[in-house]
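Q: Provided below for reference: sequence and predicted model.
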Amino acid sequence: MAVPQERLPQSSIRIEGETGPGHESILTPAALAFLADLHHRFNDRRLDLLAARRTRQARYDAGELPDFRADTLAIREGRWTVGKIPAALQDRRVEITGPVERKMIINALNSGAKVFMADFEDSSAPTLANQFDGQINLRDAVNGTIGYTSPEGKTYRVGHDPAVLVVRPRGWHLPERHLTVDGEPMSGALVDFGLYAFHNARALQARDRGPYFYLPKLEAMEEAALWHEAMAAAEEALGLPAHCMKATVLIETLPAVFQMHEILHALRERAVGLNCGRWDYIFSYLKTFRGHRDRLLPERGQVLMTVPFLKAYSELLIQTCHRRGAFAMGGMAAQIPIKGDEAANEAALAKVRADKLREVQAGHDGTWVAHPALVPVAREIFDQYMPSPNQLNVARADVQASRDQLIAPCAGTISRAGFDNNVEVALRYTAAWLDGLGCVPIHHLMEDAATAEIARAQLWQWLHHPGNPAGGTPAGDGLEFTDHAPIDFALFDQALAAHTHRLRASTHPGAARADDAAALLATLTHAEQLGDFLTLPAYDRLA
């Protein structure tokens, strides 16, 4: 069902692609006019900030190291705190995340978690249907009418005490090609934020529920300031009280860890906390140091939150947040239940418990899980060690995280199994994403765009290490596996072909897009420079 173009406002906003059932109730002329205004007011600034990212990365590629900003020392040393945090967000001990799919929303709201982060970003593939169906689903969740009946006839409804809803729009870097203004693609971030705010902000504000947002992929305080201005403009346009829109920022890029005080300050009256987005943070470390061959990371399974640079990052985040009266949220547990193997399942749950124990004892105010079955596991740990709603009293004055500690590489090895797993994860996730799925269970872990980015970035890093010429074999200081066999492009090509054949013949998500995914992964891995994001070139091939 297409929305007639003649009914759209006179701002040259257009819908590109065939809309589906119910989309006209989201893409109303008034809503589209609201989006067009956001675009006209903020898109040029967004593009300028993205250009600043590229300039900054070019300096890193040339050998510069990220560091704390000299021009914002007064903010870091100043005595200030964030604004008042709403009662609904005072206790965030367990948060669950997931895509904006209807059944998943209901299960997440019913999971027993304090907060559900509905995700338009790393766990969603931005097809037209996913984006606008997701807006319908969230609207129905907010107004209390959401329901779902499975093909088997099972009915799902939201219970009496649902989790508090927080929405994560896409990052500033992602376009939305299905909505254009004057022929220019809109910002995915402004589309997700704008449609959700337009249709739900008044109802949420009437119930003292925000609206609340998680902000991803920020690299600088100026990017946070742009979010503040966009939210202020939306509040004014919708007749809402100033600063009723609240934000938690994911610190999931290496540049951002050096501007945590500044990011909170830019969002001062609407900031409620920062989150350790660990998987994207590891990917950002790889990307930031793509030109620094002395900062090699071992295989993903060895890059745990206990390694020095990640420990320093998480502890500095806690110290920063609590100094400013904001909450310090822990990271994601990616494990999912292992059915039919009790020993393996208990081993996986033991890892979750250990991770959550580390977080709560360090001073985090809450944590993330990806599966409803992990909510009681994480809650038990936080209930035991955090009987109060939060730990703002834990100052962590002992933390002294220097620039060098925050960027120190970690020791480790690369095994054949670790290399092969990266190829498989990157391929299978990319294929599923191209087929419209943004989160995929692989080997009992819930993989999303962030974890797939680690896999493909590590492959690039290992293969482009000095001595690993394209198509050749390592020489001199080229990398080796733990059995001393060389890591080279021939091995990558062989592994990719084998996994592509297996995926193509399987019933796994994305099997039909195996060849497309393999071609994209091969191009990105052989390229002379590590690509900024997998999802940007993949977007052009999206179903």
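A: Alright, I've got the coordinates.

Q: CA atoms for contacts and neighbours, from now on please.
A: Will do.

Q: secondary structure class for A328?
A: Three-state assignment for A328 (DSSP: H, G, I helix; E, B strand; the rest coil): strand.

Q: check contacts around the most centrally placed residue in the chain.
A: Central residue of the chain (C-alpha atoms, centre = their mean): D122, 4.6 Å from the mean position. Taking C-alpha atoms under 8 Å, 6 or more residues apart in numbering, we find D122 in contact with 170, 438-439, 448-450.

Q: and which of those residues is nearest C410?
A: A450 (19.7 Å; C-alpha to C-alpha).

Q: could you check how far the residue nearest to the centre of the chain is from G144?
A: 26 Å (C-alpha to C-alpha, to the nearest Å).

Q: find the nearest non-adjacent residue to G134, please.
A: Spatial nearest neighbour of G134, chain neighbours left out: V100 (4.8 Å); criterion: C-alpha to C-alpha, 6 or more residues apart in numbering.

Q: just checking, T19 touches N130?
A: No - look at T19 against N130 with C-alpha atoms under 8 Å: they stay out of range, at 10.9 Å.

Q: wait, is the residue nearest to the centre of the chain part of a strand?
A: No - counting by three-state DSSP, one finds D122 to be coil, located in no strand.

Q: state the distance from it to W462.
A: Distance from D122 to W462, by C-alpha to C-alpha: 24 Å.

Q: what's the answer for D294, then?
A: Taking C-alpha to C-alpha, one finds D294 at 12 Å from W462.

Q: name the element A52 belongs to?
A: For A52, the host element (DSSP states H and E) is helix 29-61.

Q: okay, pairing it with this:
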Amino acid sequence: MSAVMTQWQEPRPGQRGPGEGIELSGRAAGQEQVLTPAALEFLADLHRRFEPARQARLAARRERQAFFDAGGLPGFRADTAAIRAGAWRVAPLPTALLDRRVEITGPVDPKMVINALNSGAKVYMADFEDSTAPTWANLIAGQRALAAAVAGTLEFAAPDTGKRYALKPFEDQAVLMVRPRGWHLDEKHLRIDGAPISGGLFDLGLFAFHNAAALAAKDRGPYFYLPKLQSMEEAQLWNDALEHIERELELEPGSIKVTVLIETLPAVFEMDEILHALRTRIAGLNCGRWDYVFSYLKTFRAHRDKILPERGQVTMTQPFLRAYSELLIQTCHKRGAHAMGGMAAQIPINGDEAANEAALAKVRADKLREVTAGHDGTWVAHPALIPLAMRIFDERMPTPHQQHVLREDVLIIAEDLIKPSFGTITRAGFEGNVEVCVRYLAAWLDGSGCVPIHWLMEDAATAEIARTQLWQWLHAPSLFLDDGTPVDFALLERALIGLPSKFADRAALPGGAKLDEAIAMLDELTHAPTLAEFLTLPAYERID
């Protein structure tokens, strides 16, 4: 690793010289435009101020998980009862975030950025997290693409067809929101004083450094989605960092607005507290339901009475998921924040009209459920779903949002949020988890974090559910498929051995060259005596 140095100046006593303690190991096209000496100093300052608190929060997560592993259950906090009982509300929402009825999400490559901003959705969440494999090349290309989009100069020419893509006029674009990585992820290519910087601070800080002033001038924030929070203290840490960024970049206090994904089981018990910690800048909470299922599995990894059925049976009609959604709506609307719905991951099934219509029927039912329950907006992964989702919300939500729907009929207690689900594990469900996890992981290791599998646009959340279910099923005593077959490592071995034969042409498979590595990784993770916290942590060590 080599230190990145700015022009040297005589430091004052006790002051670091420019570039001191900054080590940059990554090399990617155009990174000099993004990682300027001033930007690196800005990131180094963020790291030095907030890294101790980040590590304290991660240690608190480990302590909390140990409590759950010992048989403890999550619940509402006694020490914050006054916050839940108070009559406070969050700050008023900016005009650009009043109507968010349909949002599109996806990675940060130039073509996706252009198509998403031009898509007709109200918001585009540019994702450095679950739908981006954090290779150094991807991260730098994403930052460059977003900066060009903010400047209005982003263009893209498809290398295979030569087709050119350009942005619509600013007033016709979706509102840009950016999702950085969560607190648990490091950025190994940038080390400050010998330690890797937080991936989240790297993503958010770098984007804000280059684009905040331009976005503020357009009354567009900057705006962010914050992922994987588990407590009000983690929300407070983000608020402290954002306040510091506003001061350093001379932004109006509270001008950075955020939406928090409620995608961990511990966080659902602290939604009031999270809103309160971010009350000067929060715009809403989002039902990150796939990651929420993953978190339920991980939280209860040692609880044999909380084993979930196969992934396809864990839908929003399951009692614990319905309770989570309804409590989120009630909590947000009580506090003047938006309650955003979940993802529709379907993509068009070309050439099979009946299958395509069946898939769209599922989307219609899901979006109708959300708008009827009181959600203020929803997510889609593919532009083709925007008109369908928009039509459903337009018909049922003529106002910009539904904060007037207070859902005072909802009476949720802690037990409602942790009820076990009833269902089965079929052979197809077991083998499907194996296939989806291996295929996604192979693509991720090859640099792609957004992968079409069986006409669904999958990101890391699906792979996390799949491998966590496999681990939990295989380590549970006396578990059987619905046909009586024991769920054991012999069943896993047969599924893994048979998997490569399903793909006649590996070259046509996203990440096909990494298939054997992905199989070996899943085998190792499922045999491990302790469930790995995140699939992406060991996988990150394998990518550049």
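A: Structure received. What you see is a predicted model; the values in this text were computed from it and never measured.

Q: need the TM-score between these chains.
A: Overlay of the two chains. TM-score (TM-score structural alignment, normalised by the length of structure 1): 0.96; 530 aligned residues with a C-alpha RMSD of 1.2 Å.

Q: can you put the contacts of D122 of structure 1 in JSON lines and add neighbour count and distance to T525 of structure 1?
A: Converted to JSON lines, the contacts of D122 of structure 1 look like this (neighbours: other C-alpha atoms under 10 Å; distance: C-alpha to C-alpha, whole Å):
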{"residue": "R170", "neighbour count": "26", "distance to T525 of structure 1": "25"}
{"residue": "G438", "neighbour count": "24", "distance to T525 of structure 1": "21"}
{"residue": "C439", "neighbour count": "23", "distance to T525 of structure 1": "22"}
{"residue": "D448", "neighbour count": "26", "distance to T525 of structure 1": "19"}
{"residue": "A449", "neighbour count": "25", "distance to T525 of structure 1": "16"}
{"residue": "A450", "neighbour count": "22", "distance to T525 of structure 1": "17"}
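
Q: which SS class is the counterpart of R100 of structure 2 in structure 1?
A: Aligned by TM-score structural alignment, R100 of structure 2 pairs with R92 of structure 1. State at R92 of structure 1, reduced to three classes by three-state DSSP: coil.

Q: I'd say R92 of structure 1 and M117 touch.
A: No - under the criterion of C-alpha under 8 Å, R92 of structure 1 makes no contact with M117, lying 11.4 Å away.

Q: where do the strands of the stretch 1-150 of structure 2 begin and end?
A: Taking DSSP state E, counting those that start in this stretch as the criterion, the stretch 1-150 of structure 2 carries its strands at 2-3, 22-24, 102-106, 123-127.

Q: for those, give me CSV that also has distance to R364 of structure 2.
A: As requested, the strands of the stretch 1-150 of structure 2 are arranged in CSV below (distance: least, C-alpha to C-alpha, whole Å):
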stretch, distance to R364 of structure 2
strand 2-3, 53
strand 22-24, 48
strand 102-106, 13
strand 123-127, 20
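
Q: ok, now which ones touch the aligned residue in structure 2 for A70 of structure 1?
A: Under the alignment by TM-score structural alignment, A70 of structure 1 pairs with A78 in structure 2. If you count contacts by C-alpha under 8 Å, 6+ apart, A78 of structure 2 has none.

Q: what does G239 of structure 1 align to in structure 2?
A: G239 of structure 1 maps onto E250 in structure 2, by TM-score structural alignment.

Q: for that match, give its distance to A216 of structure 2.
A: Counting by C-alpha to C-alpha, the gap from E250 of structure 2 to A216 of structure 2 is 10 Å.

Q: so for those two, which sits in the more crowded spot?
A: Neighbours were counted for E250 of structure 2 and for A216 using other C-alpha atoms under 10 Å; A216 has more, 16 against 11.

Q: is it true that that one touches Y223?
A: No - here A216 of structure 2 lies out of contact with Y223, judged by C-alpha under 8 Å, at a distance of 9.8 Å.

Q: let me have the strands of the stretch 1-150 of structure 2 in TSV, extended by distance to N350 of structure 2 and mean neighbour count.
A: Shown next, in TSV, are the strands of the stretch 1-150 of structure 2 (distance: least, C-alpha to C-alpha, whole Å; neighbours: other C-alpha atoms under 10 Å):
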stretch	distance to N350 of structure 2	mean neighbour count
strand 2-3	50	12
strand 22-24	45	21
strand 102-106	21	26
strand 123-127	25	25
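
Q: out of these, which gets nearest to P74 of structure 2?
A: That would be strand 123-127 among those, by C-alpha to C-alpha, at 29.2 Å.

Q: average offset of that closest one relative to structure 1?
A: For strand 123-127 of structure 2, the mean distance to aligned residues of structure 1 following superposition is 0.1 Å (mean C-alpha distance after the TM-score superposition for structure 1).

Q: which part of structure 1 matches that strand?
A: So strand 123-127 of structure 2 sits over residues 115-119 in structure 1, by TM-score structural alignment.

Q: now tell me what touches that stretch from outside.
A: 92, 94-100, 105, 108-109, 163-169, 214.

Q: could you redo the last one with a cut-off of 7 Å?
A: 92, 94-100, 108-109, 163-169 (C-alpha atoms under 7 Å, 6 or more residues apart in numbering).

Q: of these, grab the buried ones for ChimeraX.
A: ChimeraX command restricting the contacts of stretch 115-119 of structure 1 to the buried ones, with burial defined by 16 or more other C-alpha atoms under 10 Å:
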select :92,94,95,96,97,98,99,100,108,109,163,164,165,166,167,168,169
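
Q: which residues sit in contact with the residue nearest to N433 of structure 2 when sequence neighbours are not counted?
A: Spatial nearest neighbour of N433 of structure 2, excluding adjacent residues (C-alpha to C-alpha, 6+ apart): A466 at 4.6 Å. The contact partners of A466 of structure 2, taken as C-alpha under 7 Å, 6+ apart, are 433-434, 437.

Q: so E480 of structure 1 touches P486, yeah?
A: Yes - using C-alpha atoms under 7 Å, E480 of structure 1 is in contact with P486, at 4.4 Å.

Q: residue ranges of the strands in the stretch 351-500 of structure 2, please?
A: 377-380, 451-453, 456-458.

Q: tell me how far the longest one lies from the chain's centre.
A: In this case it means strand 377-380 of structure 2. Relative to the chain's own centre, strand 377-380 of structure 2 is displaced by 14 Å; criterion: C-alpha atoms, centre = their mean, to the nearest Å.
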